[in-house]
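*Asks:* sequence below, structure please.
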Amino acid sequence: MIVDRNKTYLKTDREPRKWYIIDAKNQNLGRLSSQIAYFLIGKKNITYTPHMKNEINIIILNSKLIQITGNKKYQKTYKRHSGRPGGLKVELFDKLQQKMPNKIIEHSIKGMLPKNTLSRQLFTQIKIYPNHIHPHSSQKPLLIKLN
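*Replies:* Coordinates of the predicted model:
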């Protein structure tokens, strides 16, 4: 396919959905999240178009074993509010990692995606699991090594 450099490339044919596995074991939370967001937006593709959704699904395994640097393990807080008076809940990273390890990575990746409707669509293409077991083996996902 010949592409004219002065024209905008628009993806017309629908590509098959690609599945990738990323192992979060002993990975740094911020570095992992930024690389996943970069990959999910599609900036690694030569056909990157900012306003178009990619046919990429990402499976993140071992979210329970994510690492964080410094004393943030005991200092970093996650806040949520029920909307009612006195409904503020504050949890530390350490406690949240034991109860809901997927929420930590979800929160981090969501913060690194652009704030628009496309990012909400892209976020549905991420599947996060606390251990190495996942139900997506029939999609034949490819393992990605992130540095």
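*Asks:* only C-alpha atoms for contact and neighbour calcs from this point on.
*Replies:* Noted.
*Asks:* am I right that residue 129 is in contact with residue 61?
*Replies:* Yes - the criterion here is Cα atoms under 8 Å, and residue 129 meets it with residue 61 at 5.1 Å.
*Asks:* these two - which one has more neighbours?
*Replies:* Neighbour tally, residue 129 and residue 61, criterion other Cα atoms under 10 Å: the higher count belongs to residue 61, 22 against 18.
*Asks:* so what's that one up against?
*Replies:* 21-25, 128-134 (Cα atoms under 8 Å, 6 or more residues apart in numbering).
*Asks:* how about the strands in this protein?
*Replies:* If DSSP state E is used as the criterion, the strands of the chain fall at 18-23, 56-61, 77-81, 88-92, 126-128, 142-144.
*Asks:* thinking again about what came up before, what touches both of residue 129 and residue 61?
*Replies:* By Cα under 8 Å, 6+ apart, residue 129 and residue 61 have no common neighbours.
*Asks:* would you do the same for the sequence below? I want to compare the two.
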Amino acid sequence: MNKTIVPAIDSIEKKWYVVDAENQRLGRLATEIANVLRGKNKASYTPHLDTGDYVIVVNAEKVVVTGRKSEQKLYRRHSGRPGGMKVETFAQLQKRIPERIIEKAVKGMLPKNSLGRSLFTKLKVYTGPNHPHEAQQPETLTVNTIAGGSK
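*Replies:* Predicted coordinates for the structure are as follows:
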């Protein structure tokens, strides 16, 4: 009978990665980030454990979407009060809070439970090229997408 090997939580090494979102497609970038946060890029991946790494995203305001999604893609939030629905397009939200676009895309790709909520805390998103995590000595994570595609 085969036994499932569960890695000890102490033995899992957590790395820090930095991703430049400039000219990256939103969905493809978010899937790569979600895989690293979950730890699916490691041999020690275990679905019910936090085996993932930390991810820092810089230049969040320069992420792109294809087609007419900048005018058509809608982001909704509700205050909880009657008539409290607020709707914004991608372009409006990118001007106001560009970090939220990447955060919402990645959060939707994580598990909808307490594990997903704890994984989401390991995502750090910033506008501009600077971030306050230099002490962690993050490695550069390259995302294999090329923006622009054929139109």
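*Asks:* can you give me the TM-score here?
*Replies:* Scored against TM-score structural alignment, normalised by the length of structure 1, the superposed chains reach a TM-score of 0.93; 143 aligned residues with a Cα RMSD of 1.3 Å.
*Asks:* can you say which of the strands of structure 1 is packed in most?
*Replies:* strand 56-61 (a mean of 21; mean count of other Cα atoms under 10 Å).
*Asks:* quick one: the residues in structure 2 that that one pairs up with.
*Replies:* The alignment of strand 56-61 of structure 1 onto structure 2 (TM-score structural alignment) spans residues 53-58.
*Asks:* what of stretch 23-38 of structure 1?
*Replies:* Counting by TM-score structural alignment, stretch 23-38 of structure 1 pairs with residues 20-35 of structure 2.
*Asks:* what residues of that stretch count as buried?
*Replies:* 20-27, 29-35 (16 or more other Cα atoms under 10 Å).
*Asks:* hmm, back to that, how about the contacts of residue 61 of structure 1, which pair is most distant?
*Replies:* 25 and 134 (14.9 Å; Cα to Cα).
*Asks:* what lines up against residue 75 of structure 2 once you look at structure 1?
*Replies:* Aligned partner of residue 75 of structure 2 by TM-score structural alignment: residue 78.
*Asks:* contacts only, for the residue nearest to its match when sequence neighbours are not counted.
*Replies:* In space, and not counting its chain neighbours, residue 78 of structure 1 is closest to residue 91: 5.3 Å by Cα to Cα, 6 or more residues apart in numbering. Contacts for residue 91 of structure 1 (Cα under 8 Å, 6+ apart) come out as 77-79.
*Asks:* report how many residues lie close to the aligned residue in structure 2 for residue 97 of structure 1.
*Replies:* Counting by TM-score structural alignment, residue 97 of structure 1 lines up with residue 94 in structure 2. If you count neighbours by other Cα under 10 Å, residue 94 of structure 2 ends up with 20.
*Asks:* need the nearest residue in space to residue 94 of structure 2, chain neighbours excluded.
*Replies:* Closest to residue 94 of structure 2 by Cα to Cα, 6+ apart is residue 61, at 6.3 Å.
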